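Colleague: Turn this into a structure:
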Amino acid sequence: MSAENTTPPPNAAQIEYWNKGGGAAWSNYHDLLDRQLGPLGHEAMRVLDLKAGEAVLDIGCGCGQTTFELATRVGPTGSVTGVDISAPMLAIAEARAPHDGAGEIEFRLRDVQTDDLGIGRYDVAFSRFGVMFFSEPTVAFRNIHRALRPDGRLAFVCWQPFSSNPWMREPLEAVRHLLPPSEPPDPLAPGPFAFADPDRVRGILTDAGFTNIDIASFETTLGSGSVDETLAVTLRIGPLGRAVADQPERLPELAGPVRAVLERYLTSNGVQIPASAWIVRALGRQE
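Modeller: Here you go, the predicted structure:
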């Protein structure tokens, strides 16, 4: 009898995070996060120029908002498959009601880096911040490329560097003196800023077989609504949320300095803090 294979999957750390602490936090605040990140996803959808009847792969679909919006854009003759590694988030997605006139929707628990996505099944691949967490990104994008039809196209949103994103940087800086010292993160490790370098992104996509790669800067302002709503998200999601994930008792102590930062950005439309992302698009073959 052969010994049981106990080798962890390549994305084991991310799978654990998005099925435990990270997935729980995003599930709890998915409405506020969808409000916050919506404008960035809409811009990536805009550059895709989706057509009625197209089949779309939504990578890292989370709690499903982008999947439903994509399904509305491709209409009743189209289809969207939302894939994610987070079972808690997919449970929320599957419980949501589709929009009127939306295309066929399916959700699947899949690791895009390692699982079979099919061959030539999709016209379009899309992601709103779901592609920066692969341990082997080139392998993952080859799998995505394989799943696209020969004339398929890709668009996704990823963050520019941490230093270019006050909405994440300033709250963390306001409480850094209250947190234990930590080593700077590896800029190439899976995480929100793994694709901050556009040259790296271009190289990964080229090696994966994509062509006509365009990486455009998109600057906007983000917020989840009121100061209280944005504070709740900021303390539990992103770099600050990760820094205190195992110290929830510290949240009341940190709330005051973070609130002071958010109040500086309060507008008639709620909190609005500058943010910078890349809108990346590419083709599956040379045009």
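Colleague: from here on, contacts and neighbour counts on C-alpha atoms
Modeller: Noted.
Colleague: Run a quick neighbour tally on I215.
Modeller: 18 (other CA atoms under 10 Å).
Colleague: Relative to I279, how far out is it?
Modeller: 6 Å (CA to CA, to the nearest Å).
Colleague: what do you get for P198?
Modeller: 10 Å.
Colleague: so what sits against both of these two?
Modeller: I215 (CA atoms under 8 Å, 6 or more residues apart in numbering).
Colleague: quick one: which of these two has more around it?
Modeller: Shown here are P198 and I279; by other CA under 10 Å, I279 has more neighbours (23 against 17).
Colleague: Please generate a structure for the following sequence too, so the two can be compared:
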Amino acid sequence: MLSIVNTEQAEAWNGYEGTHWADHQARYDAVNSGFNGHLLAAADIGDRDRVLDIGCGNGQVTRLAARRARRGDATGIDLSAPMLRRARASAAGEGVGNVTFEEGDAQIHPFPASRFDVAVSRFGIMFFADPVAAFANIGRALRPGGRLAILSLRRMEDNDLGAVFAAMAEHLPPSPAPAGPGTSGPESLADPARVREVLTGAGFEKVTSTPVEAPQVWGRDAADAAGFLGGWGPVRFILGQLDKAAAARALDALTVALRPYEEPGAVRLRGAAWLTTATRP
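Modeller: Modelled structure (predicted):
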């Protein structure tokens, strides 16, 4: 039986959220793939390396890592069965044979000890119920001297998406109190001091966080991007608390806010993240 401690995340990623990401694989890759170069350069994957991709989702980073580790391999782990089905199908369709995808909770998954040379994650490490325990478990899966390279979101106000969402505020219910630094969520690792605290507490050393940015393509034009964002799990949840008229006004405000970011054929927003590297002693 699959062991899970992050039960709320498992429910979300095996329900609407995971299905939406799997059904819109190309669109979510267009949002996040601008960060791939930063992540893979920091990971410095060698020809024979064995790579672990944490929270691999639809598996784009896992497949890219596998191509770099031509005589090694790459393993992706995620809670989401719908996304893992998409990841396996994509790997098969692209002919990437040295890749494996496992359904599991990286916080407690029984990884073979010292199995991997490098662990990576593109925004898949911000939702652990106990991040110190999770990274300690990941550390045990790395060989001594093994490398960690992860991306976590910076504060929403550091991203263009923050300004876009702010335009919807007057149409939305009051926001809850901000989550504390010890809680999980998209901004749980938005403070590099918190990242260092978590990773050193988990036994890593040489922790370094660098700010990076990348363009994120959210749609063909403002209306298309607003429609896609309206179906994204967190936004859909908020809009679901409104009556139809208020939800329509919020989406209209979102569309207007996206128009300054329109370019020919695309809406591009600046995404901001922390790229963190560390080493297992």
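Colleague: Any idea what the TM-score comes out to?
Modeller: Aligned and superposed, the two chains score 0.91 in TM-score terms (TM-score structural alignment, normalised by the length of the second structure); 276 aligned residues with a CA RMSD of 2.1 Å.
Colleague: In the first structure, which residue range corresponds to stretch 99-110 of the second structure?
Modeller: On the first structure, the counterpart of stretch 99-110 of the second structure by TM-score structural alignment is residues 105-116.
Colleague: which residue lines up with R270 of the second structure in the first structure?
Modeller: Per TM-score structural alignment, R270 of the second structure is aligned with P274.
Colleague: How about that match: what's its closest non-neighbour residue?
Modeller: T221 (4.2 Å; CA to CA, 6 or more residues apart in numbering).
Colleague: Three-state assignment for that neighbour, please.
Modeller: strand (DSSP: H, G, I helix; E, B strand; the rest coil).
Colleague: ok, back up a step: would you mark the buried spots in the match of stretch 99-110 of the second structure?
Modeller: By neighbour count on 16 or more other CA atoms under 10 Å, the buried set for stretch 105-116 of the first structure is I105, F107, L109, R110, D111, V112, Q113.
Colleague: Columns secondary structure and distance to G256 of the first structure on top of those residues, output as TSV?
Modeller: Formatted as TSV, these follow (DSSP: H, G, I helix; E, B strand; the rest coil; distance: CA to CA, whole Å):
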residue	secondary structure	distance to G256 of the first structure
I105	strand	42
F107	strand	39
L109	strand	39
R110	coil	40
D111	coil	39
V112	coil	40
Q113	coil	40
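Colleague: Of those residues, which is the nearest to A13 of the first structure?
Modeller: Distance to A13 of the first structure, by CA to CA, is smallest for D111 among these, at 12.3 Å.
Colleague: so how many other residues sit close to the residue nearest to P274 of the first structure?
Modeller: Neighbour tally, T221 of the first structure, other CA under 10 Å: 18.
Colleague: ok, back up a step: which secondary structure element contains the match of R270 of the second structure?
Modeller: Applying DSSP states H and E as the criterion places P274 of the first structure in strand 273-283.
Colleague: now the farthest one out in the second structure, which residue is it?
Modeller: A245 (32.2 Å; CA atoms, centre = their mean).
Colleague: From D252 of the second structure, how far out is that one?
Modeller: Counting by CA to CA, the gap from A245 of the second structure to D252 of the second structure is 11 Å.
Colleague: Over to A179 of the second structure?
Modeller: A179 of the second structure is 28 Å from D252 of the second structure, by CA to CA.
Colleague: what do you get for S121 of the second structure?
Modeller: Distance check for S121 of the second structure against D252 of the second structure: by CA to CA, it reads 34 Å.
Colleague: Settle it for me: which of those two has more neighbours?
Modeller: S121 (27 against 16).
Colleague: Now do the SS call for the residue opposite the more buried one in the first structure once aligned.
Modeller: By TM-score structural alignment, S121 of the second structure lines up with S127 in the first structure. Assigned with three-state DSSP, S127 of the first structure falls in the strand class.
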